[in-house]
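Novice: What follows is a predicted structure for the sequence shown.
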Amino acid sequence: MNLKKSLFFSVLFIFPIFLFAQKATLQGRVFDEYQKPLEIAIVSIPSLGIGTNTNTQGFYSLQIPANQLLRIKVSYLGKSKDTTLQASENTILEINFYLKVTEIEAISVFGRKKDTLQRLEVSTFRLDAKRLEAMPSAFGDFNKILATLAGVVSNNELSSTYSVRGGNFDENLVYVNDIQIYRPFLIRAGQQEGLSFINPNLAQEVSFSSGGWQAKYGDKLSSVLSVNYRKPTCKGGSLTLGILNNQAHVEGLSKNQKFTYLLGIRRKSSRYLLRTLPVKGEYLPQFLDFQGYFTYQLSKKWSAELLTSYAQNRYLVRPASQQSTFGTINRVLRLFVAFEGQETMNYDITQNALKLTFQNEKLKSSWILSQVFTTEREYSEVEGGYRLCEINPNFGTQGFNECVLTVGIGSEYLHLRNRFQAQIYALENRSVYDWKANHRTEGGFRISHEVIDDILQEYNFLDSSGFVRINYRNFANNFLESNRFSAFLQHQWDIDIRQRLTAGVRLTYWDINREWVASPTLQYALRSARKDMIWKFAVGMYQQPPFYRELRSFEGNLNLALLAQKSWQAIIGNDWNFRGWSERKFRLTNEIYYKYLWDVVPYDVDNVRLRYYPTNEAFAYAYGWDMRISGELIKGTESWFSMSLMKTEENVAFDNKGFIRRPTDQRFTLGVYLEDYLPNNPTWRMNLNLVWGSGLPFNVPNNPNLRNVFQGKSFRRVDIGFSKFVDKVRFKGKTLFQSLWIGADILNLLAINNPVSYSWVSDLNGQRYAIPNALSARFLNLRVIVKW
């Protein structure tokens, strides 16, 4: 009897332990209200202290005790949802997580989908394309919102170019739906430039990285701008009318929702703004841009996308005269120039891409076939006769502010007959595989074929005091056909819910210089246990194989042995979300970085044109600190304040001068963006954009020994906009438009003459003077945006 009792109590005691020791697998997917998978949602069991993150397809998997009633908690962007279940040996739990928020939360920096994911990446910001509607700018270029970010420099309102952390305009990557975008080649000045490729009316998700990016991105040295055009869920459209630009877009989908379309057209007419430039004359610019994005769901796992674009840009100017005053307090000089002739710049660029994607619960693989074709022509026949004289600066005296002594007289002649054609064809694969909920591997390759035909015919001579000097005479006819190959592999490991490690390598080859380059990268992110703070570290090698622009010398000769520019970059920073006064949400980011570059290709900057010395006989460095704080300075708005300190120098072998400043060495940059509204009527709004940057170095043209020895003036600009928003425009009880936005922008509010480049003239004694070429003056721009 005692033996039977012992056996009974033993079984009674051991059986619950056995039940508890049994393991079950809980897995499934987390979706939002639109049935789209949520990435990095946290699925946890608080009572057991375990949890995991969902992957890119919203999938998760947890090992839990079997046959126990457990509370499952799902968290995402500060919101949570609970449910209970008793898991058997294998349990599948699909979770719908609703993200609907109030209107104020929807426009705040913390209420955005994928914001947490972006915070885990080094030097990466997520941008709201819709915010550009209210931001005061000349042409509504999306890139202007970048100028207010830390580490970004854009000192020309007529151009969409920008430099990042000491790099130049050619060192920035741009992707649209994983498709690489190219910019024109022959552009000399901002007024010749059309619209940037990114159409804000079509964009949904935008992320910008100023350094330390992952291996999956391409072969540049400075930054990555990645944009995803949206997939429409209903029919709609918009129309923008303004003095300087007009835009329209339509979107919709088929009845069975398998086919969607997104079409946008933009027209930029800068004629009125260009009339405020120092050079007076007849300006006839016309820039047109069309883009289309189409998707089709072939089956449950297969989908197709087509991105097509065409840009037609025409720029014609017949300059008449120019008057510029410069000098010191004691000696004021004035330059008078009379022009004859005209300048024409035409370029047409077509970019198309077809993307075929396969996706299941673990694998997403995309095949991309793309084509770029550009034809650019630059014709100029302009002669300018100038007179340089001293001005009487003494107020109240006879002849005040008038020419009292002529110190220089001459003329300059410019002849251009340049033509450039390029064709780029590429086949690319990008794949993502989620091994588990916390392991993801990405890989891919790209093969491209390039055909470039370049005809260069240009010369410039100066006639000063009876002496004729030829500044340059360049004639060349170049044809280049080549192939490029690149591949990458990277792995992301979510060590736990607080740590993420990403390691990868990128490989490139170009059959012209026959150089193989391998670029390893490493990123690590650590969440603080107490505060909503993330520490981020990154180190890696980044390289940029030469494209055609780097190969060509000032004279038009090609150096086909030019190697890729290379750099080691290291970054450390943190990202802190905190509550300010009245429980308002703010985000503070700080980063310090260091770059060491070798095999550097030196260059000069003239307006927005980069002129390279095609040699690898230079090395350089850049280091700095970027800080940005953003949040609800005013309740229900988003404002930000960015500041950058940076230094970059290079040591070039051909000048024997040691380290000198690089052309983009802007030591201090400040960017401010403010939003406000009337307290009793928030439909009346104000938006202010302020940029201040210290002076850039500049040099005497065609003189390598005097590179970057002069200090330019600082860049200061304030743009302000006022707007009225009307929701649901109705007439006789019917809704005509979903919304109406009316705005007035005052561009260059303080009317500061910011120099963009310098022209050089000589006096009777042969002394040369740098004449600043200023940007546009104060201008009132009116805009109306209608949405339906």
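Specialist: Sure, I can see it.
Novice: all contacts plus neighbour counts: C-alpha atoms, from now on.
Specialist: OK.
Novice: Run a quick neighbour tally on F8.
Specialist: F8 has 11 neighbours, counted by other CA atoms under 10 Å.
Novice: typo on my end, it should be K5
Specialist: 10.
Novice: now the one 4 residues further on
Specialist: A count of neighbours around F9, defined by other CA under 10 Å, yields 11.
Novice: Tell me where the longest strand sits in the protein.
Specialist: strand 403-436 (DSSP state E).
Novice: And it, what does it pack against?
Specialist: If you count contacts as 3 or more CA pairs under 8 Å, 6 or more residues apart in numbering; DSSP states H and E, strand 403-436 packs onto strand 363-391, strand 439-464.
Novice: For that strand, what is the distance to the chain centroid?
Specialist: Distance of strand 403-436 from the chain centroid (CA atoms, centre = their mean, to the nearest Å) equals 18 Å.
Novice: what angle separates that strand from strand 439-464?
Specialist: 160 degrees (axes from the mean of the first three to the mean of the last three CA atoms, to 10 degrees).
Novice: so of the helices and strands packed on strand 403-436, which one's packed in deepest?
Specialist: With neighbours taken as mean count of other CA atoms under 10 Å, the helices and strands packed on strand 403-436 reach their highest mean count in strand 363-391, at a mean of 19.
Novice: quick check: angle from that strand to strand 403-436?
Specialist: Orientation check (the same axes, to 10 degrees): strand 363-391 against strand 403-436 gives 170 degrees.
Novice: Okay, one more to line up with it:
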Amino acid sequence: MKNQYLLLLTCFILSTIVSAQDAILKGVVLDENNIPLQGANVSFDNSGTQSNKNGVYEIAIPSNQEVTITISYIGLKNIQFIINLEENQEYEFNPVLKTDVEQISEVVISGRERKTVEGITILDPETIRTTPSANAGVEGLLKSLPGVSSNNELSTQYSVRGGNFDENLVYVNEIEVYRPFLIRSGQQEGLSFVNTDLVRNVDFSAGGFQAKYGDRLSSVLDITYKRPTRLGASLDASLLGGSIAVEGISKDKKLAAIAGIRYRNNSLLVNSRNTEVNFQPRFADIQTYISYNFTKKFELGFLGSLASNSYDYEPLSEQINFGTLQTVQALTVRYQGQEEDQYDTYFGALKGTYLVNDNLTLKLIASGYHTQEQEHFDILATYALGTVNTDIGSENLGEVEFSEGAGSQLTHARNDLDALIFNIEHKGTYLSDQHQFDWGIKYTSEDIRDRLQEYEIVDSTGFSIRPPLAEFINDQPYTPFASPIVPFTGARAINDTKIDRISGYAQYSIRSAIKDNEIWANIGVRAHNWNISGDTVESSDSQIVFSPRAQFAIKPNWKTDMIFRLSGGWYHQPPFYRELRDSLGVVRPEVKAQQSIQVVLGNDYSFLLWKRPFKLTTEVYYKKLTDVNPYTIENVRIRYRARNNAEAFAQGIDLRLNGEFVPGTESWVSLGYLKTEENIDNRGYISRPTDQRLKVGVLFQDYVPTIPSLKMYLNMVYQTGMPGGSPSYADPYDFQTRLRDYRRADLGVSYVVVDPNKRMRKGHFLNTFRELNIGIEIFNIFDNQNAITNTFVRDAASRRQFAIPNFLTPRVFNVRVRMKF
């Protein structure tokens, strides 16, 4: 039945392929005496209009592309300029036509200026689509930015300036999106929600963002899906999967739609690891964005997504070598059992936009998210710890010779979760000259039904190891210990939790000047009220928080092109379901919102180097966090203590130099330093799980000068080691060791067979493609051994406990084909 719905939805999208939304250029045409000119021609391509008796003109132009505008009047010199506006953007341009002075030959006007003063990083969607990454997409490119870190190439999750994965906001067309709850490892994730084939704009803020964005502590990723201007399709295929996207327009330019289907298979990456497995992952989704303009003032849009992720995992054996060159040790594991996970998510949203007049815009957004998840596994791991034969001339080179410890571990889970989330939100914007007012109010209903049943049994030499708790007193052999066997760790709970939220914001922005210095300022406040209830939850009082925020930017009237920014405020993160549930599965409604006072000082310096444009962006930040909810990270699974018993801080500096290192391409080098620590129960400060001290990222694009169609993309990341965690029941204050440094370089080489600037002879079959690229990708080209977590194993002979790293993917080759029609 589900497949029939998918087929019907796909057919509907393909049969209603539609048109794009325009932007508006308007103003008053004046002569050199500032007298309005009636009948001035304003034109582009084959379209145009004339100014009225008051010199006023208004013309609709295609959005998201460079349009050459010509303004002419008999007896006066023409003005010609290039303009590039965003969808629904209105830009006022008041030209002055003169008789004796030459006009500027070309003026480029862009909608990006506002985002620069707000400290927003703008990423090129085409760069996202071409950059090689084991998990290609927006998140793969984000990880090359300063302040953004991840030591797991299999995951789409990332931490920003000391925050964790749950502290990042993600919007698509102003609609908040969610990720599944039960995923515990990167290889289970499959696909990110964001379909890069559909992306038009990517904006990213690493902190100090405005009040109009939601209640999270770290970052905002704001995605805008494109609206097509033509009928077309694209296909991207590789050994890891593929995607198909279709788009088009209607003749009346009222209905527009774009849709994408994706499939991914991580077998190539997982099978390359040192674990022998039977692995059957199936990750697939379908997304669409449809919009219809009922009038010039009202537009209705629909964003829909269906995703089905199946993960079947049967490990067989594994050997991990560690230690030094002189003493090489190994952990060999034999497995029995398997894991069967299923994540099905359904998302739909309607967005209505009404342009009341030139100054007032009103929006209404309603969305629903439903996820059904299961995590079922029974895996028995029998291990041996021993010394490896390093004798080069020996027939048993690399094999374990002397076993120093043996044991087994049984892990079991029957976890099921069903979550239903509804949102309805109103937003408004009012413009008056250089003033802007924004406001919004939102209601959210979260209904979560969760069954948690998991345990771990650890056995050594035939004896079950009990948890190190005070009630388990061992008085043998004098007193027989006849209690039943209990698991070493375990959690069992059934939760029915409902959370109702009301949030809202109001903010004011102004653009002005002090003498010859341009200034921009924003001030706003958010409020968030929530109440937790449910059959299995103790009743609690509702809670409310207020979050004032502000931004200020100035562009001095200097010969040097520089912008200075200061932003910050008081940020809150009201607890989501995952933050309310402790390690035993108990929901604690008394958990308060985590708080963060943030200050960000930034500078943009634009200059010419080798006669090409470059920009150096520098940001210094400090965060003071209170009511912190401590947590541990196991791969990508976050487990909270559900207690506000800590305080923390994060401080650092981010630098990014981007520009045309090679003419006609964009590359960058980023550097970040971070220090984040927490103080739990006033015991002193220790490193937080996300304490990523040093980060270096490089994105480099190049081509062969004599063969410009042969292109190269290099994505490199170096990060110092993060805290490696601690064994179960261990005090984190006693385990502050770190994982090894994370070093990774991914290389992509492609050849452009055809594109709009490279065509074959007339009638050649390759001309049916608008673009065709064929290439290879090499992931982890230097074959670095990176680790994600530690496995702690006991050695009975030496009575020591070893932290054995769990390694990620080695060098992997991939073939990729991209085409557009």
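Specialist: Yep, that arrived. Note that the structure is a prediction, hence the values are computed from the model and not measured.
Novice: Fetch the TM-score of the aligned pair.
Specialist: Here the TM-score for the pair of chains, by TM-score structural alignment, normalised by the length of structure 1, is 0.87; 714 aligned residues with a CA RMSD of 2.7 Å.
Novice: ok, back up a step: could you export the helices and strands packed on strand 403-436 of structure 1 as a markdown table, including distance to V786 of structure 1?
Specialist: Listed next are these as a markdown table, based on distance: least, CA to CA, whole Å:
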| stretch | distance to V786 of structure 1 |
| --- | --- |
| strand 363-391 | 33 |
| strand 439-464 | 41 |
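Novice: now for these, which one comes closest to A653 of structure 1?
Specialist: Nearest of these to A653 of structure 1, taken as CA to CA: strand 439-464 at 27.6 Å.
Novice: and that closest one, what does it pack onto?
Specialist: Judged by 3+ CA pairs under 8 Å, 6+ apart, the packing partners of strand 439-464 of structure 1 are strand 403-436, strand 467-496.
Novice: what about the residue nearest the centre of structure 1, which helix or strand?
Specialist: Centroid-nearest residue in structure 1: L225, 4.0 Å away (criterion: CA atoms, centre = their mean). In this assignment (DSSP states H and E), L225 of structure 1 forms part of strand 223-229.
Novice: ok, back up a step: could you look over the helices and strands packed on strand 439-464 of structure 1 and pick the most buried one?
Specialist: Most buried among those, counting by mean count of other CA under 10 Å: strand 403-436, with a mean of 18.
Novice: State which helix of structure 2 is the longest.
Specialist: The longest helix of structure 2 (DSSP state H) is helix 2-15.
Novice: Which positions within the very next helix or strand once past that helix qualify as buried?
Specialist: Going down the chain from helix 2-15 of structure 2, the next helix or strand is strand 22-28, by DSSP H and E. Under the neighbour-count criterion of 16 or more other CA atoms under 10 Å, strand 22-28 of structure 2 has 22-28 buried.
Novice: hang on, the earlier thing: what's the matching residue for the residue nearest to the centre of structure 1 over in structure 2?
Specialist: Alignment note (TM-score structural alignment): L225 of structure 1 maps to L221 of structure 2.
Novice: unless I'm mixing things up, that match is touching S205, no?
Specialist: Yes: look at L221 of structure 2 against S205 with CA atoms under 8 Å: they come within range, at 6.7 Å.
Novice: Can you give me every residue that contacts the residue nearest to the centre of structure 1?
Specialist: Residues in contact with L225 of structure 1, defined by CA atoms under 8 Å, 6 or more residues apart in numbering, are 172-175, 206-209.
Novice: one more time with 10 Å
Specialist: Contact analysis of L225 of structure 1 by CA atoms under 10 Å, 6 or more residues apart in numbering lists 124-126, 143, 146, 172-176, 198, 206-210, 217.
Novice: now swap in I720 of structure 1 and tell me
Specialist: 134-137, 673-674, 686-690, 744-749, 780.
Novice: nearest residue to it other than its sequence neighbours?
Specialist: Spatial nearest neighbour of I720 of structure 1, excluding adjacent residues (CA to CA, 6 or more residues apart in numbering): L688 at 4.4 Å.
Novice: what about the aligned partner of the one you found in structure 2, neighbour count?
Specialist: With TM-score structural alignment as the matching criterion, the partner of L688 of structure 1 in structure 2 is L714. Per other CA under 10 Å, the neighbour tally for L714 of structure 2 reads 20.
Novice: and what of V525 of structure 2?
Specialist: 21.
Novice: roughly how far apart are it and R114 of structure 2?
Specialist: V525 of structure 2 sits 20 Å away from R114 of structure 2, going by CA to CA, to the nearest Å.
Novice: And Y335 of structure 2, by the same measure?
Specialist: For Y335 of structure 2 relative to R114 of structure 2 (CA to CA), the value is 56 Å.
Novice: quick one, helices of the stretch 1-150 of structure 1?
Specialist: All helices of the stretch 1-150 of structure 1, identified by DSSP state H, counting those that start in this stretch, fall at 2-21, 103-106, 115-119.
Novice: Show me which of those has the highest average neighbour count.
Specialist: Burial of the helices of the stretch 1-150 of structure 1 is given as mean neighbour count (mean count of other CA under 10 Å); helix 115-119 ranks first at a mean of 17.
Novice: and it, which stretch of structure 2?
Specialist: Going by TM-score structural alignment, helix 115-119 of structure 1 lines up with residues 112-116 of structure 2.
Novice: which residues are in contact with the matching stretch?
Specialist: 84-86, 120-122, 203-205, 511, 520, 553, 563, 565, 604.
Novice: what's the distance between it and the middle of its chain?
Specialist: So, by CA atoms, centre = their mean, the centroid of stretch 112-116 of structure 2 is 21 Å from its chain's centroid.
Novice: Stretch 787-799 of structure 2 too?
Specialist: Counting by CA atoms, centre = their mean, stretch 787-799 of structure 2 comes out at 34 Å from the chain centroid.
Novice: buried set for that stretch?
Specialist: Going by neighbour count (16+ other CA under 10 Å), the buried part of stretch 787-799 of structure 2 is 787-790, 793-795.
Novice: Pick the one among these closest to L76 of structure 2.
Specialist: The closest of the buried residues of stretch 787-799 of structure 2, once distances to L76 of structure 2 are taken by CA to CA, is I788, at 68.4 Å.
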